[in-house]
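A.B. asks: quick one, structure for this:
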Amino acid sequence: MSILEELHWRGAVNQQTDEDGLKELIAEKEIALYCGVDPTGDSMHIGHLIPFMILKRFQLAGHKPVILIGGATGSIGDPSGRTSERTLQTMEQINQNAEKLKVQMKKLFNAGEGEAIRLVNNHDWLKDLSLIDFLREYGKEFNINTMLAKDVVASRLDSGISFTEFTYQIIQSIDFLHLYQQEDVQLQIGGADQWGNITAGLDLIRKKEGPQAKAFGLTIPLLLKADGTKFGKSAEGGVWLDPEKTSPYEFYQFWLNQDDRDVIKYLKYFTFLSQAEIEALEEKVATEPHKREAQRTLAQEMTRFVHSQAALDEAELISQALFSGNIQELTADQIEQGFQHVPSSTAPREERNLVEFLVDVTKIEPSRRQAREDIKNGAIRIKGTQIKDVDHIVSAADSFDDRFIIVKKGKKKYFLVQLEG
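C.D. replies: As a prediction, the model looks like this:
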C-alpha cells in the first residue's frame, strides 16, 4: 500500500491539488514536505497534532519532513477558524513559545535518533523583508478579488478583518516559495482550514518558478465526533501535549473514554497500527464492546507516542489503582495526577479526629451523626484503608508524603485534601 493509498484508507485526505501528479512524484523519489504551526501558545493540543501525524507517516515511508515554526506568521495572526481579530503577543512571548514547540516536535519526530527532521522558523527569512520589497516582489503577485474569495477571508468580511490578518495568506505563500527554493519542499500539508493559504502558495510558486513547477498541497478533513461536535476537547477543556497542562494520566483517560462510534476512526488517524490490527479491533468493538479493547489500545498508543513508555506505565498504574481502590502504593505525584479533578480542599498539617475531619475539613459528611454512622458501617476509607473507629485520629500517617490525604466514601466518591503550613 502506497503512502497515499494508506492516507485514503485512514480517511485522512480532504483535498488535494493534483493527486495524480503527487502520486507520480512520490513514485519517482523521496520528497521533502512541510507542515507549519504558529507559536501562539506554549504547547500544541491534540487538534494541532492531526496534520503532523500525516507528516510522521510520510517520514516513516522514507520522505523528508520539514516542520515550520511560524515565528513571523504567529506574530500577525492566522484568521482561519476565527470570527474576530487575534490579540497580538509580544515577540518575546512568541519566541518563548517557539522554543517550547520545538522541544515537542523533536520528541514526536525522534530528532537525534536516526530519523532526519528539519526544523525551521519563518522569522529567519521574513524579519529582514522590507515593506517596499514585500509589495514589489510579492504583493504584485496577489489579486485582491482572488484573496477575498478565499473561504478564510470571505468568512470574516461581515465581522471585519484587519489588513494585518488579511496579508496572512501572502506571508504563508512566501514560506512555501522559500521552502520550495531552499529546501526542495514540494508538498505542504495542513488542516482543512488551510486550503486557501496552501493554494495561494502554489500560485505564487508557479508565478515565480514557472507553470511546470512541481508543487502540491494536501489537507486533512475536519475531525468531528459522532455527535457532530469538534474533536479535541475534554470535560475539563483542551487536551494538551505538555504534561504540565494535561498530565499523562489525564491524557490516557481522554483516549480511554472515547465513544465506540469514534474509536476506530481515531485509531486510523492517530496510531501507526496496521490495517489488519485496526480491523481486528473493529471486530472487537462490534462483538465485545464492554471490554473496550480498542479504546485501551488507542490510549496506550497515544500516551506512549506523545509522552513515553514510562508515562504510559504510570498512567495505567494510576488507572488500575483508582479502579480497584488500592491507592496505598501510589506516590504523592501520582495522587496529584489521578485526583486532579475530584472535589478538594486545603487543611493545615495537624492531627484531627476523623469525624471532625469529615464534616469540617472535607465536608464529605453533612453532620457528625452521619459521619459516625458511615464510619461504623465501613463506608469510609482513608488512604485506601477502611476505618471503622469513630475515634481515629487523622495524622501524617494517613497522608501521601505529607502532601495529600485521600478520603473515599462508598464505592466511588473521592475527596482530596491538600496539606499546607
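
A.B. asks: all contacts plus neighbour counts: C-alpha atoms, from now on.
C.D. replies: Will do.

A.B. asks: all strands for the stretch 151-300 of the chain, in order.
C.D. replies: 185-191, 216-220, 233-234, 237-238 (DSSP state E, counting those that start in this stretch).

A.B. asks: ends of stretch 82-101, how far apart?
C.D. replies: End-to-end span of stretch 82-101 (C-alpha to C-alpha, to the nearest Å): 22 Å.

A.B. asks: before we go on, could you also do this sequence so I can check it against the first one:
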Amino acid sequence: MNILEDLRQRGLVHQTTDDEGLAKHLQENIVTLYCGFDPTADSLHIGHLLPAMMLKRFQRAGHRPIALIGGGTGMIGDPSGRSTERSLNTLEVVQGFSESIKEQLAGILDFDKGENAAVARNNYEWLSQMTVIDFLRDVGKHFGINYMLSKDSVESRLENGISFTEFSYMILQSVDFMNLYEKENCTLQIGGSDQWGNITAGMELIRRTKSVAESEAKAFGLTVPLITKADGTKFGKTAGGAVWLDPEKTSPYEFYQFWINTDDRDVIKFIKFFTFLEMDEISSLEQELEAAPEKRVPHTRLAEEMTKLVHGEEALKQAQKITEALFSGELQDLNGAEIEQGFKDVPSVHFAKEEISLIDLLVEAKISPSKRQAREDIQNGAVYINGDRNQDLKHVVGAGDRIDDKFTIIRRGKKKYFLIRFE
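C.D. replies: Below you'll find the predicted structure:
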C-alpha cells in the first residue's frame, strides 16, 4: 500500500492540490516535503501532533521531511483560525521558543536516517535577510489584493479587522515554500485544513517565479482534517488547559490520562490518526470496543502508543505505575517524582518536617473541619495514610509516614486526596 492510500484509509487526507499528480510524484521519487511550526510558545501541544505525525508517516514511507520552524513568521502571526490579532513576541523570546520546538520535533522525527533523514530549518534565516524593497518588488507583485482577500484566513477576519502585518503572513509563508523548493528540492507542503490558502499561495508563487505552466509545476499541497471531538469540545484542551508535549508543563502521567479518557466515540478515529498500528489491528480493537467497552482496551493502547512516542518507554512505565497505584489505592510503592505527577492537581499543604498528631494534621490541613470531626473520621475508618486505613486516634505522623522524606498522602473518604509536603 502506498502512502496516500494509507492516509486515505485513516481519514487523514482533507484536500490535495492534484490527486493523480501527487500519487505519481510520490511513487516515482523520494519526495522532500515540509510542514511549518510557528513558535508561539515554548512547547508544542497535542494540536501540533497530527502534522508532526504526518511528517513521520512520510519519512517511514521513504520520503524526506523538513520540519520548518517559523522563527520569522512566528514574529508576524498567522491569522488562520483566529478572530483576533496575535500578541507579538520579541526576537529573543521567539528564538528561545524555536530551539525548544526543534528539540521536541527531534524526539518524534528521525534526524539520523540516511538519505531521508529529517532536517530542521528556520525561516528566520531567509526572511530576516529580505529587505522591504525585495519583499515588495520580487514577491508582493505576484499577489493580487483580490486573490488574497478571497482566502478564508483573510476573509474571515475582515469584519473584525486585520492588520497589514497579519495580512502579509500568507506572502511570507509563500516565500518559505519557494525557498525550500529552490534550495531543498522540496515539492510538497502539508498542514492543517486551515493552511490551505497559505499552501496554495506558495504554489502560485513558485509557478509565477519559475515561469512554468501550472500543469508542469512540480509543487503540491496536502492538508489534514480539523480534529473534532464527538462531544463538541475542542481537541487538546482539558480543565487544566492545553495538553503540552513538554513534560514539565504536562506530565507524562497527565498526558497518558488524556488519551485514556478519550471518548468511546473518538478512540478508534484517534488510533487511526495518531498511531502506526496496522489497519487490521485497529479493526480488532474496534471489535473489542463493541464487545466490551467497559474494558477500554483501545483507550489503553492509544495511551500507551502516544506516551511512548512523545515521552519514551520509561515515562510510559511510570505513568502506568501511577495509574495502577491510584486505581488500587496502594500508594506505598510510589516515589517522590511519581507522587509529584500523580497528585499534581490535588490540594496540597506545606508542613515543617517534624512529628505531628494525625488529628492536628487533619485540622491544620483543613482535611477535617474540627478535632471532633477528625476523631470521628479516624474512628469511622475514613482516613488513609499513603493508601493504608488508619483508625489510631493517638497516631503521630512522622518520618515513617513520609515518602522520600517529602510527602504524605492523606485520603478522606473514597476519593478526597490531600498531599502533605514536608519541608
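
A.B. asks: tabulate the strands of the stretch 151-300 of the first structure in a markdown table, adding columns for mean neighbour count and distance to Asp124 of the first structure.
C.D. replies: Output for these, formatted as a markdown table (neighbours: other C-alpha atoms under 10 Å; distance: least, C-alpha to C-alpha, whole Å):
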| stretch | mean neighbour count | distance to Asp124 of the first structure |
| --- | --- | --- |
| strand 185-191 | 23 | 17 |
| strand 216-220 | 23 | 23 |
| strand 233-234 | 14 | 33 |
| strand 237-238 | 12 | 31 |
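
A.B. asks: can you list the ones you listed in TSV and add distance to Val285 of the first structure?
C.D. replies: Compiled in TSV, those are given as follows (distance: least, C-alpha to C-alpha, whole Å):
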stretch	distance to Val285 of the first structure
strand 185-191	29
strand 216-220	25
strand 233-234	22
strand 237-238	27
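
A.B. asks: check the mean deviation of whichever helix or strand Leu105 of the second structure is part of from the first structure.
C.D. replies: Under DSSP states H and E, the secondary-structure element containing Leu105 of the second structure is helix 91-106. With mean C-alpha distance after the TM-score superposition for the first structure, helix 91-106 of the second structure departs from the first structure by a mean of 0.6 Å once superposed.

A.B. asks: now that helix, how far from the centre of its chain.
C.D. replies: With C-alpha atoms, centre = their mean, to the nearest Å as the basis, helix 91-106 of the second structure stands 15 Å off its chain's centre.

A.B. asks: and for stretch 232-239 of the first structure?
C.D. replies: Centroid separation for stretch 232-239 of the first structure versus its chain: 10 Å, with C-alpha atoms, centre = their mean.

A.B. asks: check stretch 89-96 of the second structure too.
C.D. replies: Using C-alpha atoms, centre = their mean, the offset of stretch 89-96 of the second structure from its chain centre is 21 Å.

A.B. asks: if I look at the closest residue to Leu148 of the first structure other than its chain neighbours, how far off is Ala299 of the first structure?
C.D. replies: If the residues on either side of it in the chain are set aside, Leu148 of the first structure comes closest to Ala154, at 5.7 Å by C-alpha to C-alpha, 6 or more residues apart in numbering. Applying C-alpha to C-alpha, the value for Ala154 of the first structure to Ala299 of the first structure is 39 Å.

A.B. asks: more neighbours, the two?
C.D. replies: Ranked by neighbour count (other C-alpha atoms under 10 Å), Ala154 of the first structure and Ala299 place Ala299 first, with 26 against 13.

A.B. asks: map that one across to the second structure for me.
C.D. replies: Superposed on the second structure with TM-score structural alignment, Ala299 of the first structure falls opposite Ala303.

A.B. asks: isn't its match up against Gln257?
C.D. replies: Yes: at 7.3 Å, Ala303 of the second structure counts as touching Gln257 under the criterion of C-alpha atoms under 8 Å.

A.B. asks: tell me how many other residues crowd Leu88 of the first structure.
C.D. replies: Count around Leu88 of the first structure with other C-alpha under 10 Å applied: 12.

A.B. asks: that one touches Asp78, doesn't it?
C.D. replies: No: counting by C-alpha under 8 Å, Asp78 is not a contact partner of Leu88 of the first structure; they are 10.8 Å apart.

A.B. asks: show me what contacts the residue nearest the centre of the second structure?
C.D. replies: Geometric centre of the second structure, nearest residue: Ile46, 1.6 Å, by C-alpha atoms, centre = their mean. Ile46 of the second structure is in contact with Gly236, Val243, Trp244, Leu245, counting by C-alpha atoms under 8 Å, 6 or more residues apart in numbering.

A.B. asks: do the same with Lys408 of the first structure
C.D. replies: By C-alpha under 8 Å, 6+ apart, the contact list for Lys408 of the first structure reads Ala379, Ile380, Arg381, Ile382, Gly384, Tyr414, Phe415.

A.B. asks: since we're on Gln9 of the second structure, how many residues are nearby?
C.D. replies: For Gln9 of the second structure, the neighbour count with other C-alpha under 10 Å is 12.

A.B. asks: alignment lookup: it to the first structure.
C.D. replies: Match for Gln9 of the second structure (TM-score structural alignment): Trp9.

A.B. asks: out of everything not next to it in sequence, what's closest to Pro79 of the first structure?
C.D. replies: Spatial nearest neighbour of Pro79 of the first structure, chain neighbours left out: Glu165 (5.9 Å); criterion: C-alpha to C-alpha, 6+ apart.

A.B. asks: re earlier: so which of the strands of the stretch 151-300 of the first structure comes closest to Asp313 of the first structure?
C.D. replies: Checking the strands of the stretch 151-300 of the first structure against Asp313 of the first structure by C-alpha to C-alpha gives strand 233-234 as the closest, at 21.8 Å.

A.B. asks: so the closest one aligns onto which residues of the second structure?
C.D. replies: Aligned using TM-score structural alignment, strand 233-234 of the first structure spans residues 237-238 in the second structure.

A.B. asks: the next helix or strand after the helix holding Leu105 of the second structure - contacts with which helices or strands?
C.D. replies: As assigned by DSSP H and E, the chain's next helix or strand after helix 91-106 of the second structure is strand 119-122. Judged by 3 or more C-alpha pairs under 8 Å, 6 or more residues apart in numbering; DSSP states H and E, strand 119-122 of the second structure is in contact with strand 64-69.
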